[in-house]
Each structure stands twice: as C-alpha cells, then as structure tokens.
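Asker: Dropping the sequence and predicted coords here.
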Amino acid sequence: MRIYMQTLHAPEQPLRYYHLHLQPDLLGGWNLVRESGIQGARGQVTKEHFEDREAAERTLIKRRDMQLKRGYRVVFREGIPYESSN
C-alpha cells in the first residue's frame, strides 16, 4: 500500500512531497513509513509500528487526509482506493 503526494507548483515555493507506505515486518506486524521533504533533496523518514494491518491502514488514511488539508495532492496511489474526506 503506497501513496505519494506533492504540493502544487508555485514559482516562489519549492515543490514538496509526502510519501506514505505500509510494509509487513518479519514478526507479523506492520510498519507505516513516512517520508517527506523538498523534491530532489534528501527527505526525512519516520517509521511507526503496528500490531495489525487495520490499525496501520487507519493511520495511513488519517495522515493522508491531514496532508490533503495542507494543500498536497495525490500523485500516485497503489493498493487502496482513493477516498477524499473533503
């Protein structure tokens, strides 16, 4: 499951990205990996661990919705249908 988002292009602002994806771990849990930063530069990576997939998916959707409210738009998604809360 993967979602890649970017801000809209504006000449005075650098293009920013926000990447969310879920990864299964070796012990049956799930990791939500978040990467964000300026396009073309090294980004910041954060990982959250979850015991079950449903909790990880809920958090992924919550994070996606937060970024949509901040002006990001979905550029690429894989593994889940797109649902906007707006």
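Answerer: That came through fine. Numbering: from 1, shown residues only.
Asker: only C-alpha atoms for contact and neighbour calcs from this point on.
Answerer: Noted.
Asker: if I pick the most centrally placed residue in the chain, what's in contact with it?
Answerer: Nearest to the mean C-alpha position of the chain, counting by C-alpha atoms, centre = their mean, stands L20 at 2.5 Å. By C-alpha atoms under 8 Å, 6 or more residues apart in numbering, L20 lies in contact with R2, I3, Y4, L32, V33, R34, E35, L60, R64.
Asker: let's bring in a second model and compare:
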Amino acid sequence: MRVFLQQRPETGEAPRYIQLTLQPDLFGGWELLRESGQIGGRAQLKREQYLLQSEADAAFEKARDTHLKRGYQITFTQGAPQP
C-alpha cells in the first residue's frame, strides 16, 4: 500500500510531501516507511516494524489521517482506497 501526499507551497517555496508505504518484510512482519521533505530537496526516511498486519494498517491510517488534518492532499494512491 502506498500513498503520496503534498502540501500547498507558500509563495516561492517548493511543495512539501510525505509518502507512506506499507509492505511486508522478509520475516513475516510489516514495515511502514515514511519519506518526507521538499520536492527537489532533502528527504528524511523513517522506518517502523510491526508484527501484525492489523497494527501496521492502523499505524498507516493514523499517519495518513494526521497529515490530511495538517493540510496535505492525497495526490497518488496505490493498493488502497482513499478515505
């Protein structure tokens, strides 16, 4: 599952983004990747491990909803319906 969110840029700034990716790992668990930064600039990658898919799904949805409340807009989704 993957979702790409962007925030409207201020005048003269590059837009900020966050990409959330939920994928299975090699050991039967789940991995939530959060990549964020400015388009064309530096990015930061955070990784969280989960044993159960339900916990990983809940964390993915919570992160997505938090950023939607902060003014980000969904621009691309893959593998999951939009809220």
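Answerer: Perfect, thanks for sending it. What you see is a predicted model, and the numbers here were worked out from it, not measured in a lab.
Asker: Quantitatively, what TM-score do the chains reach?
Answerer: After superposition, the two chains reach a TM-score (TM-score structural alignment, normalised by the length of structure 2) of 0.93; 83 aligned residues with a C-alpha RMSD of 1.1 Å.
Asker: now the nearest residue to L22 of structure 2 once chain neighbours are set aside: how far from A43 of structure 2?
Answerer: Spatial nearest neighbour of L22 of structure 2, chain neighbours left out: L32 (4.6 Å); criterion: C-alpha to C-alpha, 6 or more residues apart in numbering. Using C-alpha to C-alpha, to the nearest Å, L32 of structure 2 is found at 16 Å from A43 of structure 2.
Asker: higher neighbour count, these two?
Answerer: L32 (23 against 13; other C-alpha atoms under 10 Å).
Asker: Work out for me the element that one sits within.
Answerer: Secondary-structure assignment from DSSP states H and E places L32 of structure 2 in strand 30-38.
Asker: superposed on structure 1, where does that strand end up, distance-wise?
Answerer: For strand 30-38 of structure 2, the mean distance to aligned residues of structure 1 following superposition is 0.4 Å (mean C-alpha distance after the TM-score superposition for structure 1).
Asker: Helix or strand next in line after that strand, which one?
Answerer: Following strand 30-38 of structure 2 in sequence order, the next helix or strand is strand 43-50 (DSSP H and E).
Asker: List the buried residues in that next one.
Answerer: Within strand 43-50 of structure 2, the residues scored as buried using 16 or more other C-alpha atoms under 10 Å are Y50.
Asker: which residues touch it?
Answerer: Residues contacting strand 43-50 of structure 2 (C-alpha under 8 Å, 6+ apart): G29, W30, E31, L32, L33, R34, E35, S36, G37, A56.
Asker: Looks like the first one contacts L52 (just checking).
Answerer: Read that as G29 of structure 2. Yes: counting by C-alpha atoms under 8 Å, a contact exists between G29 of structure 2 and L52, whose distance comes to 6.3 Å.
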